[in-house]
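Chemist: With the sequence up front, the predicted model follows.
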Amino acid sequence: MESKVETMAVKNKAKKSGILKSKMYTMLLALVAIWVIFTITTDGNFLSTRNLSNLLRQMSITGILAIGMVFIIILGEIDLSVGSMLGLLGGIAAILNVWFNMGAVTTIIITLALGLVLGFWNGWWVAYKKVPSFIVTLAGLLVFRGILIGISKGNTIAPLSEGMKVVGQAYFPSVVGYGIAVATIAISAYIISNNRKKKLQYGLEVSPKRNDIIKIVLIAIGIIAVVAILNDYSGFPLPVFIMIIFAIIFSYMAGSTVFGRRIYAIGGNKEAAKLSGINVNKQVLMIYAFNGLLAAIAGILLTSRLNAGSVSAGTNAELDAIASCVIGGASLAGGTGTVSGALVGALVMATIDNGMSMLNTQPFWQYIVKGLILLLAVWADIRSKNKK
């Protein structure tokens, strides 16, 4: 019975893939348009290698949060606490490193473990105590921020040790950057090929093979171009590499594993998933734990990049993560979403922040623009469903 539900989840996901692709292409065109506008208004400075490197480093924080958030949204749940969780875990990392003189490795291990614990805490209330995720994570938003203010006494904690600063500020040399590009292209080709095999296995319609080849070629060109730009500045940023690693892992998990199919099955129809024998509570708990782990990684990277832990770190980061997922095609109703879409959404959000900062635009305009983009993205999702 379970396999039937998982098969149905694969078929439903395949049916929605056309809509998701259409949204993705639309979003990419919108992103290109935004880049053109900022390039013109900044006299070409937006496309400088230095700024593009900084843009991707900025994006890596939101991107990592969006990877975890998209799985929660696919489940049909939400997490409003990741911004405060990021701030708290980043603050704890700074306290351990600065006040207790712990080494970078020990600090990172403890922070990641605490991220899992906080994720389990949210997941336990949602899965086993049946408290709505909106309420659980809204409470977490307040509790985690309060704990951060309490343990830091409202102070900025700095400076970090050299070992901790490396995590958020290091660059790979050019040779390593091109090695990363080759590996990423090979893995992307494997994932595309494997998804094709899965569709054939379940008797689903597949596009001509040449389309997949064209997709792989375009991905390869894009990746090599990005690496060339980054290498022209200082090299491949370590935070971007970390984001790519987790993007690949979670993309594979979503598209090529039983665990991923179960997540889509739960988001598509939770009651049917339960009746099929899927342990829904366990799946929800695990996803929230993964989300806590990714929040810990984002917190470490942000603290390392800023060389300080701050009580304001991560403020509104949860909104950027949610907006990234929705802009990238995820549906708040559950059952729909991809990691790649969430990353495109994260790039859009980072682009707006970066471009408007370069234009010395007052901060309130950034909130207004991002809010309107989120509203339009949700409206477009609802409109497409109504048409269907």
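Modeler: Happy to help now that I have it. Numbers count the residues shown, from 1 in each chain.
Chemist: okay, CA-based contacts and neighbour counts for the rest of this
Modeler: Fine.
Chemist: quick one: Leu52 from Ile37, how far?
Modeler: Remark: distance between Leu52 and Ile37 (CA to CA, to the nearest Å) = 15 Å.
Chemist: Neighbour count for those two, which is higher?
Modeler: Legend: neighbour count by other CA atoms under 10 Å for Leu52 and Ile37, higher for Leu52 (19 against 14).
Chemist: List the residues that contact the more buried one.
Modeler: Residues near Leu52 by CA atoms under 8 Å, 6 or more residues apart in numbering: 46, 229-230.
Chemist: switch the cut-off to 10 Å
Modeler: 45-46, 58, 226, 229-230, 233, 351, 354 (CA atoms under 10 Å, 6 or more residues apart in numbering).
Chemist: That one: what secondary structure?
Modeler: Classification of Leu52 by DSSP: H, G, I helix; E, B strand; the rest coil places it in helix.
Chemist: that older thread, and the contacts of Leu52, which two are furthest apart?
Modeler: Spanning the widest gap among the contacts of Leu52 are Tyr233 and Thr351, at 18.5 Å by CA to CA.
Chemist: returning to that earlier point: just curious, which of the contacts of Leu52 is nearest to Gly260?
Modeler: Nearest member of the contacts of Leu52 to Gly260, counting by CA to CA, is Gln58, at 28.2 Å.
Chemist: count of neighbours near that closest one?
Modeler: Residues near Gln58, counting by other CA under 10 Å, number 22.
Chemist: Quick check: closest non-adjacent residue to it.
Modeler: Ala350 (6.5 Å; CA to CA, 6 or more residues apart in numbering).
Chemist: What of Asn281?
Modeler: Once flanking residues are discounted, Asn281 sits nearest to Ala127: 4.8 Å by CA to CA, 6+ apart.
Chemist: Next one: that neighbour from Val344, what distance?
Modeler: To Val344, Ala127 is 30 Å away according to CA to CA.
Chemist: again, but for Leu141
Modeler: 25 Å.
Chemist: Show me which of these two is the more surrounded one.
Modeler: Val344 (23 against 20).
Chemist: Below is an additional structure, to be compared with the one above:
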Amino acid sequence: MEAISKLFKSNVRQYGMIIALIAIMILFTVLTGGLLVKPINITNLILQNSYILVLAIGMVLVIITGHIDLSVGSIAAFVGAISAVMMVDWGLPAWIAVIASLVVGGLIGAWQGFWIAYVKIPAFIVTLAGMLLFRGLTMIVLEGQSISPFPGGFTQISAGFVPDLANTATNMIAILAGIAFTVLYVLNELRGRREQLKYNFEVTSSTLFVLKLVLVAVILNLFTFMLASYAGIPNILVLLLVLILAYSFVMNKTIMGRHIYALGGNEKAAGLSGVKTKKVTFWVFVNMGVLAAVSGLIFAARLNAATPRAGTNFELDAIAACFIGGASAAGGIGTVFGAIIGGLVMGVLNNGMSLIGLGIDWQQGIKGLVLLLAVAFDIYNKNKRSA
């Protein structure tokens, strides 16, 4: 028990939110009579929250640098509108429209990044202006009307599933994916533990290590079995997994990732250490623009339409996901995995409260309270460490 307590205290930010997510899922599973964990609802949870999770990946990088981006919802709506005009009105192939939309998102990020990094206008002001500007441009592009339908191939981004090996009741691709990821996870953890022991780092006991491996393996295979019981692996889950792995690698294993953390921790010290702070800030916002474009395309594909009200409050959900997932409002702290966990906490809360018939007024209030408690928890831990 002492070892477990020590393990939890040393990783309280990460494990605390995972435990909270599991507790929330158990609570709503009981309240909904098991509806929350039905295979069809698990798949819907992924589809409903995919665009927020994509935004959260980019937003956590922005928050780590000590900034904020209020414009991502409007950018997502604007890019969705641009893609609709290109595909529906102009008849361009979907792949050309997608590439052009991503370029537009990158240019918007570069525009905002220039004002923030080089002109030194606070990110709050620049992105607030961007929120208003691109919401207005969305209205102009769509002329106040929705544009639909998109080509069938494009909508498969959000509505499609990875084809199965055979026409069976249980999707074998999902089952095999669960086994494969379990093997890769176990091998990676064993390699990491060997490296720690090689350099005489402190590691958890063998019992706790094996328990952790077994628990993760069970959860992972249970999740893929649920997907297999419905329609298999959604295409959007594959995209999310690629983004999570890629950005986790960048933040944990590359110079760029270390520079982002250094910038958020102490900008002056980072600059004196050779970090090109303006350049790092600029590219973080370019990246945010591209991921906002990806989110807009996903949302448009899910709706099969571009609408003037698309993207409303996306920025608030993405920011909340990052803070709930352990990012610090002061910058310098946060992880991609934590942002995903925070997004899932918000998603499960939304879904569970809807399933039990809770009104939107109560839903908004409860989500606001959860966000406040998460930030208070962050400040409490920070004060406790500095005491």
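Modeler: Cool, got the structure. Every value quoted in this text rests on a predicted model; they were computed, and no experiment measured them.
Chemist: what does the residue nearest to Asn281 of structure 1 align to in structure 2?
Modeler: The alignment partner of Ala127 of structure 1 in structure 2, by TM-score structural alignment, is Ala117.
Chemist: cool, and Arg50 of structure 1?
Modeler: Under the pairing rule here (TM-score structural alignment), the equivalent of Arg50 of structure 1 within structure 2 is Ile40.
Chemist: and that match, how many neighbours?
Modeler: 15.
Chemist: correct me, but it touches Ile233?
Modeler: No: checked against CA atoms under 10 Å, the pair Ile40 of structure 2 and Ile233 is beyond contact range at 11.7 Å.
Chemist: Please identify the residue in structure 2 that aligns with Leu116 of structure 1.
Modeler: By TM-score structural alignment, Leu116 of structure 1 lines up with Gly106.
Chemist: Check which helix or strand its match maps to.
Modeler: In the assignment (DSSP states H and E), Gly106 of structure 2 maps to helix 94-117.
Chemist: which secondary structure elements does that helix contact?
Modeler: For helix 94-117 of structure 2, the elements it packs on are helix 72-84, helix 123-142, helix 152-159, helix 277-303, judged by 3 or more CA pairs under 10 Å, 6 or more residues apart in numbering; DSSP states H and E.
Chemist: Distance to Ala100 of structure 2 added to these, as CSV?
Modeler: Formatted as CSV, those follow (distance: least, CA to CA, whole Å):
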stretch, distance to Ala100 of structure 2
helix 72-84, 8
helix 123-142, 16
helix 152-159, 14
helix 277-303, 10
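Chemist: which stretch among those helices comes nearest Phe201 of structure 2?
Modeler: In terms of CA to CA, the element of these nearest to Phe201 of structure 2 is helix 277-303, at 31.8 Å.
Chemist: Output the residue interval of structure 1 matched by the closest one.
Modeler: The alignment of helix 277-303 of structure 2 onto structure 1 (TM-score structural alignment) spans residues 280-306.
Chemist: What mean distance separates the matching stretch from the matching residues in structure 2?
Modeler: Superposed on structure 2, stretch 280-306 of structure 1 shows a mean distance to its aligned partners of 1.0 Å (mean CA distance after the TM-score superposition for structure 1).
Chemist: Which positions within that stretch qualify as buried?
Modeler: For stretch 280-306 of structure 1, the buried set under the neighbour-count rule, 16 or more other CA atoms under 10 Å, comprises 280-281, 283-306.
Chemist: Same check on stretch 129-145 of structure 2?
Modeler: Neighbour counts over stretch 129-145 of structure 2 (16+ other CA under 10 Å) mark 130-131, 134-135, 137-139, 142 as buried.
Chemist: same thing with stretch 180-195 of structure 1?
Modeler: Buried residues in stretch 180-195 of structure 1, counted by 16+ other CA under 10 Å: 180-181, 184-185, 188-189, 191-192, 195.
Chemist: In helices, which of these appear?
Modeler: Of the buried residues of stretch 180-195 of structure 1, the ones assigned to helices by DSSP state H are 180-181, 184-185, 188-189, 191-192, 195.
Chemist: The residue nearest to Gln58 of structure 1 sits in which helix or strand?
Modeler: In this structure, Ala350 of structure 1 sits in helix 339-358 according to DSSP H and E.
Chemist: In structure 2, what range does the following helix or strand past that helix match?
Modeler: Next helix or strand after helix 339-358 of structure 1 toward the C-terminus (DSSP H and E): helix 363-387. Per TM-score structural alignment, the counterpart of helix 363-387 of structure 1 in structure 2 is residues 360-384.
Chemist: With structure 1 overlaid, how far apart is that stretch on average?
Modeler: By mean CA distance after the TM-score superposition for structure 1, the fitted stretch 360-384 of structure 2 averages 1.1 Å away from its aligned residues in structure 1.
Chemist: contact partners of that stretch?
Modeler: Contact partners of stretch 360-384 of structure 2, identified using CA under 10 Å, 6+ apart, comprise 12-13, 17, 317, 319-330, 342, 345-346, 349-354, 385, 387.
Chemist: again, 7 Å this time
Modeler: With contact meaning CA atoms under 7 Å, 6 or more residues apart in numbering, stretch 360-384 of structure 2 is reached by 320, 323-324, 328, 350, 353.
Chemist: Roughly how far does the residue mapped onto Asn235 of structure 2 from structure 1 sit from Gly168 of structure 1?
Modeler: Superposed on structure 1 with TM-score structural alignment, Asn235 of structure 2 falls opposite Leu238. From Leu238 of structure 1 across to Gly168 of structure 1, the span is 7 Å (CA to CA).
Chemist: what do we get in structure 2 for Gly87 of structure 1?
Modeler: Matched by TM-score structural alignment, Gly87 of structure 1 corresponds to Ala77 in structure 2.
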